[in-house]
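>>> test case, fold it:
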Amino acid sequence: MITQNKRLIGIVLTVALLLFIPLLAMQFTDEVNWTLLDFIVAGVLLLGTGLLCELVIRTVKNMDYRVGIIAVILVALFLIWVELAVGIFGTPFAGS
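Below is the predicted model of the structure:
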């Protein structure tokens, strides 16, 4: 139980740290220009991915399936992130 709670705290702290990077960059350069909505979407994506991976770790006992499912989750995060960032697929989500 304690290990699981430490992992959840680690997930939340990692998401906060990752969101702090663009916030810090915005203080020093105009190249990074995130809005509040950008931070919310990034936070939801990162936290959702972390919590989904935690759910898989807790429920899937077979290590091969666990690794495969987590890999699919991370690939989905990457594809969604890339689409929102540069619109590589041309969906309406990227503003294309």
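>>> use CA for all of it now, contacts and neighbours both
OK.
>>> quick one: buried residues of the longest helix along the chain?
Identified as the longest helix of the chain according to DSSP state H is helix 2-28. Counting neighbours by 16 or more other C-alpha atoms under 10 Å, one finds that the buried residues in helix 2-28 are 8, 11, 12, 15, 19, 23.
>>> give me the angle between the helix or strand following it and helix 2-28.
Remark: after helix 2-28, the chain's next helix or strand is helix 36-59, criterion DSSP states H and E. Between helix 36-59 and helix 2-28, the angle comes out at 160 degrees (axes from the mean of the first three to the mean of the last three C-alpha atoms, to 10 degrees).
>>> I'd like the distance from helix 36-59 to the chain centre, please.
Relative to its chain's centre, helix 36-59 lies at 5 Å (C-alpha atoms, centre = their mean, to the nearest Å).
>>> next up, for comparison:
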Amino acid sequence: MINKPENSTASSRAFLWVALATGLILLIPLTAMQFTAEVNWDGFDFLVMGAQLFGMGSLFVLVSRKVPRRVRLLSAGAFLLAFLYLWAELAVGIFTSLGS
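Alright, predicted model coming up:
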């Protein structure tokens, strides 16, 4: 099977969507901070979560282009589990002392 060359605008469009989704997700804690003292993020928290969201999203885009279509759902689940584990580990340190 011969692969078509990727169009650079179509290729970068996926990463723009990842960046947009990252920004929209980061608006949730930013908005919550305006209404409650329970959410207290500083700039470093936003930087780490933004890097994690954009990094995982970008890696998923790259991997999903290389795997067959029927494996994409499985890889999406693996990326979601990895994201949730890293998020919990950084927040409270389940298995290590990263979050403490």
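>>> which among the buried residues of helix 2-28 of the first structure gets closest to residue 92 of the first structure?
residue 19 (24.3 Å; C-alpha to C-alpha).
>>> aligned against the second structure, show me the partner of the closest one.
Mapped onto the second structure by TM-score structural alignment, residue 19 of the first structure lines up with residue 26.
>>> can you check residue 70 of the first structure too?
Aligned by TM-score structural alignment, residue 70 of the first structure pairs with residue 76 of the second structure.
>>> ok, now residue 5 of the first structure?
Aligned by TM-score structural alignment, residue 5 of the first structure pairs with residue 12 of the second structure.
>>> do I have it right that the match of residue 19 of the first structure meets residue 50?
Yes - counting by C-alpha atoms under 8 Å, residue 50 is a contact partner of residue 26 of the second structure at 7.1 Å.
>>> with the first structure overlaid, report how far the helix or strand hosting residue 74 of the second structure is off on average.
Element membership for residue 74 of the second structure (DSSP H and E) is helix 72-92. On superposition with the first structure, the mean distance recorded for helix 72-92 of the second structure (mean C-alpha distance after the TM-score superposition for the first structure) is 1.5 Å.
>>> quick one: that helix to helix 43-66, angle?
The directions of helix 72-92 of the second structure and helix 43-66 differ by 160 degrees, with the same axes, to 10 degrees as the criterion.
>>> which neighbouring elements make contact with helix 72-92 of the second structure?
Contacting helix 72-92 of the second structure under the criterion 3 or more C-alpha pairs under 8 Å, 6 or more residues apart in numbering; DSSP states H and E are the following elements: helix 43-66.
>>> fine by me, thanks again.
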